[in-house]
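# Based on what follows, work out the 3D shape:
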Amino acid sequence: MTTENKRSSTRTYDAARTRRIILDAAEAMFAELGYSAARIDGIAKASGYNKSLIYQYFGDKLGLYTEVVKRADQIGDQVTGEAMAHFLQNENIVSDPVLFRQFIESMSGQLFHFLLENPRYLKIMLWESAEDWKTWNQITYRPDDMTELHELAIAAKQNGLLRKDFEPAMFPIMIMHVTTAIIQSFSRYQNLLGSLDTPQSREKTIDQIAKMIIHGIMEPSVL
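Okay, here's the model as predicted:
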C-alpha cells in the first residue's frame, strides 16, 4: 500500500469512528432527554467533538436524530430479518396454523431480545409516543418494517388463520407494541412480575407475549 493510500485509509477509518462516537453520544442523549430537550451542545460535550464537526457530518439536529433512528432500525432489521427470512421461505406459513404460530413466537422473541438489549432505542420510541410521534414523522428516513408483515397477515386471513373481524394492518402493530408495552412495564410492576434478569424470566415473558398475540388474532378453531 502506498503512503497516499495509507493516509486515505486512515482518514476513512477516522471518519467512520468519529461518526460512531457522535451517534453513540446522540443516542444516549435522545434516549435520556427526548428529541425536544436534547441539545447539540450537550451531544458535542459528551462525544468529545465540537459542534461544527457534528453539523458538518449530519447537517442539523434533525439530521443527527435521523441517523440515530436509521442505525437502530438497521440493527433491528438484522436481528428480526433472519427470523422472518427463515419462515417466509416457506409458502405454507400463511396456510399452516402451526407454522404461523411458530412465526409469531419467533418474531416476538427476536423483537423482545433486541429491545431489551437496546434500551436506548426503546426509550427513544417511548419519548416519541409521548410527543405524538411529531419528530419521527419529520425524519427523512422512513423505516418500512410494516409492509411485509401486513401482506403476510392479509394472506393468513384469506386462508382462515386470522379472526374474521381482525384488521390485518394491526398485525405488525400488535407485535411491536405489545412487546414494547410489556418490557417498559416491568419496572413499574416489579412487585408482581419480578425482573427480567434471568434467562428463565425472559423466556417466560416471551411465551406470554406470543400467547397474547396468538390468542388475540387467530381463529380459535385453528389454535
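
# From now on I want contacts and neighbour counts done on CA atoms only, so please keep to that.
OK.

# number of nearby residues for residue 112?
By other CA atoms under 10 Å, the residues close to residue 112 number 25.

# Which helix or strand lies directly C-terminal to the longest helix that the chain contains?
Ranked by number of residues, the top helix in the chain under DSSP state H is helix 3-37. Next helix or strand after helix 3-37 toward the C-terminus (DSSP states H and E): helix 40-47.

# so what does the helix or strand just after that following helix touch, helix or strand wise?
Of the helices and strands lying after helix 40-47 in sequence (DSSP H and E), the nearest is helix 51-58. Applying 3 or more CA pairs under 8 Å, 6 or more residues apart in numbering; DSSP states H and E, one finds that helix 51-58 contacts helix 40-47.

# Flag every buried residue along the helix or strand containing residue 107.
Assigned by DSSP H and E, residue 107 falls within helix 97-117. Using 16 or more other CA atoms under 10 Å as the burial criterion, the residues of helix 97-117 that qualify are 97, 100-101, 103-116.

# Another sequence for comparison is provided below:
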Amino acid sequence: MQVQSKSGQAQAKPRSRQPEVTRRNILDAALVEFADKGLAGARVDEIAARSGSNKRMIYEYFGNKEGLWLTVLEAAYARMREEEHAIDVARMKPMDGMRYLMEFNFRFCARNPEFIALLTAENLNKSTYLSESEKVQKLYSPLLAVIRDLLERGQREGVFRRGVDPVHVYLTIASLGTCYFSNIHTLSTIFGRDLASQAELKARTEHCVAVVLGYLRA
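The predicted model follows:
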C-alpha cells in the first residue's frame, strides 16, 4: 500500500507489526498459564486477560485451546534448540563439545521451569498433542547429527569408546536434567537440602558431566 508524501511522491506505508505482537503476547501468556495449570486446568479467558487480547483473537490465531497448547510446546522446544545452537559445537573438541551440551541442558532447565512443567503435562497426556507436530522431530535431527559427529570424532581420536548410540547419549543428558528439576521440590524436602541453590546446581552439573564423560571415555 502507498500513501502520498507532502511532496506528492508515493511512499510505501509501513506494515503494522501488531498481529505479530499480539500473537507473541498470547504465546507468552499461554506459557505461564499452561505451565501453572496444565492443559486441562488452563483457561482461555485467563490467557486473553493476561495477554491483553480476547478469546476471538486467540481462536483466530490458534484455532482452539489445544492448538494453542501445541504451538506453545513447539515454541518451547524451538527456543531450547535455538539457544543450544548459539555455540558452534561442531568446532569444539569432542570432549569439550559433549561437556557443553550437558552443561547447557542443565542451565536451560534451571532457567526455564515452565519448560519442565510443559513436558510433565504433555507426558501425562501421553504426547497426544506433540505427536501431531510436524516441527519437533525436525528440531532434533540437527542435534542428533551434532552428537553423532562428536562421538565419531572422539572415536577417531581415541578419546571415546565405540558402539555408542547417539540417541541414548541424548536421552541420558536430557533425563539427568529433567528428572532433577521436575522433582527438585520433593527431593529438597526429602534430603533437607535446597537443591535449587547455586552451590547444589553447580555440584549436580559437575556430577552429571563426570558420569556421562566417564562412560564415554575409551
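
# Which helix or strand lies directly C-terminal to the helix or strand that residue 151 of the second structure is a member of?
Following DSSP H and E, one finds residue 151 of the second structure within helix 136-156. Remark: after helix 136-156 of the second structure, the chain's next helix or strand is helix 166-182, criterion DSSP H and E.

# quick one: contacts of that next one?
Outside helix 166-182 of the second structure, the residues that touch it by CA atoms under 8 Å, 6 or more residues apart in numbering are 102, 105-106, 109-110, 113, 116-117, 120, 144, 147-148, 151, 208, 212.

# Which residue range of the first structure does it align onto?
Mapping helix 166-182 of the second structure onto the first structure (TM-score structural alignment) gives residues 168-184.

# how distant is the matching stretch from the center of its chain?
How far stretch 168-184 of the first structure lies from its chain's middle: 11 Å, per CA atoms, centre = their mean, to the nearest Å.

# Give me the buried positions along it.
Buried residues in stretch 168-184 of the first structure (16+ other CA under 10 Å): 168-169, 171-172, 174-176, 178-180, 182-184.

# same deal with stretch 186-195 of the second structure?
Residues of stretch 186-195 of the second structure classed as buried by neighbour count (16+ other CA under 10 Å): residue 195.

# How about stretch 29-48 of the second structure?
For stretch 29-48 of the second structure, a neighbour-count test (16+ other CA under 10 Å) marks 29-35, 38-39, 42, 44, 47-48 as buried.

# So which bit of the first structure is that stretch matched to?
So stretch 29-48 of the second structure sits over residues 25-44 in the first structure, by TM-score structural alignment.

# Name the surrounding residues that touch that stretch.
Against stretch 25-44 of the first structure from outside (CA under 8 Å, 6+ apart): 22, 46-47, 50-51, 54, 61, 64-65, 68, 120-121, 123-124, 127-128, 135.

# give me that answer again for 7 Å
If you take CA atoms under 7 Å, 6 or more residues apart in numbering as the criterion, stretch 25-44 of the first structure is touched by 46, 47, 50, 51, 61, 68, 120, 121, 123, 124, 127.

# quick one, what contacts the third one?
The reference is to residue 50 of the first structure. residue 44.

# Apply 10 Å and report the result again.
40, 41, 43, 44 (CA atoms under 10 Å, 6 or more residues apart in numbering).

# Residue 193 of the first structure: which of the residues you listed is nearest?
Distance to residue 193 of the first structure across those (CA to CA) is lowest for residue 43, with 35.7 Å.

# now that closest one: how far from residue 213 of the first structure?
Remark: distance between residue 43 of the first structure and residue 213 of the first structure (CA to CA, to the nearest Å) = 39 Å.

# cool, residue 62 of the first structure as well?
Computed with CA to CA, the distance linking residue 62 of the first structure and residue 213 of the first structure is 35 Å.

# Show me which of those two is the more surrounded one.
residue 213 (19 against 16).

# now that one, what's its secondary structure?
For residue 213 of the first structure, the assignment made with DSSP: H, G, I helix; E, B strand; the rest coil gives helix.
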